[in-house]
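Novice: no FASTA, just this:
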């Protein structure tokens, strides 16, 4: 049996969590989705993985930019400075399309930047993108 992928979603908006989960499920990904709701908790999660060699690390991190406690670019810098998760595939999933936000993470090795659309059908396009990233590791 094929091992399930592990996806970490760092997202504070519960409505977006529901839609992202639907998009991932509809795309037929073989993945477990783990949710963290703020940047500080995400940093602590990565620290815990670094401290425990037996802890599973995520295959893909879906990271919002605008998070409580610590913002997305701080979380991404922390992730890249760690040991076990530093090479994780990261897709930014954010409502921000500000050039400042995009440039803040571009140099930190992201797989892509998915702008959260207001249209449900457009939002569902995230699912096939996630499946492709999990199956091939290619950039978005």
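Specialist: Thanks, I have the structure now. Note that this is a predicted model, so its numbers are computed, not measured.
Novice: C-alpha only now, for contacts and for neighbours.
Specialist: OK.
Novice: gap between the residue positioned nearest the centre of the chain and residue 52?
Specialist: In the chain, the centroid-proximal residue (C-alpha atoms, centre = their mean) is residue 62; its distance is 1.1 Å. In this view, residue 62 and residue 52 are 22 Å apart by C-alpha to C-alpha, to the nearest Å.
Novice: Same question for residue 12.
Specialist: 26 Å.
Novice: One more: residue 132?
Specialist: Applying C-alpha to C-alpha to residue 132 and residue 52 gives a distance of 29 Å.
Novice: who's more crowded, the two?
Specialist: residue 132 (16 against 10; other C-alpha atoms under 10 Å).
Novice: Give me the neighbour count for the residue lying closest to residue 28 once chain neighbours are set aside.
Specialist: Spatial nearest neighbour of residue 28, excluding adjacent residues (C-alpha to C-alpha, 6 or more residues apart in numbering): residue 131 at 7.6 Å. For residue 131, the count of nearby residues is 19 (other C-alpha under 10 Å).
Novice: what about residue 131, which SS state?
Specialist: Following DSSP: H, G, I helix; E, B strand; the rest coil, we place residue 131 in the helix state.
Novice: residues touching it, list them.
Specialist: With contact taken as C-alpha atoms under 8 Å, 6 or more residues apart in numbering, residue 131 is in contact with 24, 27, 28, 29.
Novice: try this one next to it:
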């Protein structure tokens, strides 16, 4: 999947939603952002239901800011990233979603259920990898 250029429509990424159930991966992304020159606030949730609620700004997330970018773990426990995509695809087409997976084989075999996800990437193994993804989506960073 090629990386779209969002520089005109997206502008800067100020709020990043991370839908991830692994606390170590959450900490890794937060540290990567905090140690970079980016001024990005990371909001993290650990379930697909919480991710959908956050994006739709309902329940405990009714006061949440709409994210400029979503990092979505494709292999959430008890559910999948596919369920998140299906639940939000009609309402949030303007928010870029980057699917992250720890399995290189998943990248090669899974087919996206829609065009909602903009990019499918193997989870970076170093902090700069996350920064590079953000900058590829919003080059003005």
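Specialist: Yep, it's here. Because the structure is a prediction, the values reported are computed rather than measured.
Novice: Can you tell me what the residue nearest to the centre of structure 1 aligns to in structure 2?
Specialist: Alignment note (TM-score structural alignment): residue 62 of structure 1 maps to residue 71 of structure 2.
Novice: Compute the distance between its match and residue 42 of structure 2, please.
Specialist: In terms of C-alpha to C-alpha, residue 71 of structure 2 sits 10 Å off from residue 42 of structure 2.
Novice: Overlap in contacts, those two.
Specialist: 16, 17, 18.
Novice: which of those residues lies closest to residue 77 of structure 2?
Specialist: The shortest approach to residue 77 of structure 2 among those belongs to residue 18, at 14.8 Å (C-alpha to C-alpha).
Novice: name the element the aligned partner of the closest one in structure 1 belongs to?
Specialist: Superposed on structure 1 with TM-score structural alignment, residue 18 of structure 2 falls opposite residue 9. Here residue 9 of structure 1, judged by DSSP states H and E, is contained in strand 5-10.
Novice: so how much does that strand differ from structure 2 once superposed?
Specialist: Superposing on structure 2 and averaging over aligned pairs (mean C-alpha distance after the TM-score superposition for structure 1), strand 5-10 of structure 1 comes out at 0.4 Å.
Novice: Just checking the distance from that strand to the centre of its chain.
Specialist: How far strand 5-10 of structure 1 lies from its chain's middle: 6 Å, per C-alpha atoms, centre = their mean, to the nearest Å.
Novice: picking that back up, which one of the contacts of residue 131 of structure 1 sits closest to residue 38 of structure 1?
Specialist: Nearest member of the contacts of residue 131 of structure 1 to residue 38 of structure 1, counting by C-alpha to C-alpha, is residue 24, at 20.7 Å.
Novice: List the contacts of residue 128 of structure 1.
Specialist: Here residue 128 of structure 1 is in contact with 23, 24, 27 (C-alpha under 8 Å, 6+ apart).
Novice: Give me the subset of those residues lying in strands.
Specialist: Of the contacts of residue 128 of structure 1, none are assigned to strands by DSSP state E.
Novice: Where helices are concerned, which of those count?
Specialist: Secondary structure defined by DSSP state H assigns 23, 24 of the contacts of residue 128 of structure 1 to helices.
Novice: What residues does the residue lying closest to residue 127 of structure 2 once chain neighbours are set aside make contact with?
Specialist: Spatial nearest neighbour of residue 127 of structure 2, excluding adjacent residues (C-alpha to C-alpha, 6+ apart): residue 32 at 4.6 Å. Applying C-alpha under 8 Å, 6+ apart, we find residue 32 of structure 2 in contact with 127, 128, 130, 131.
Novice: so who does the equivalent of the second one over in structure 1 touch?
Specialist: If you follow residue 128 of structure 2 across to structure 1 using TM-score structural alignment, you land on residue 124. Under the criterion of C-alpha under 8 Å, 6+ apart, the contact partners of residue 124 of structure 1 comprise 19, 20, 22, 23.
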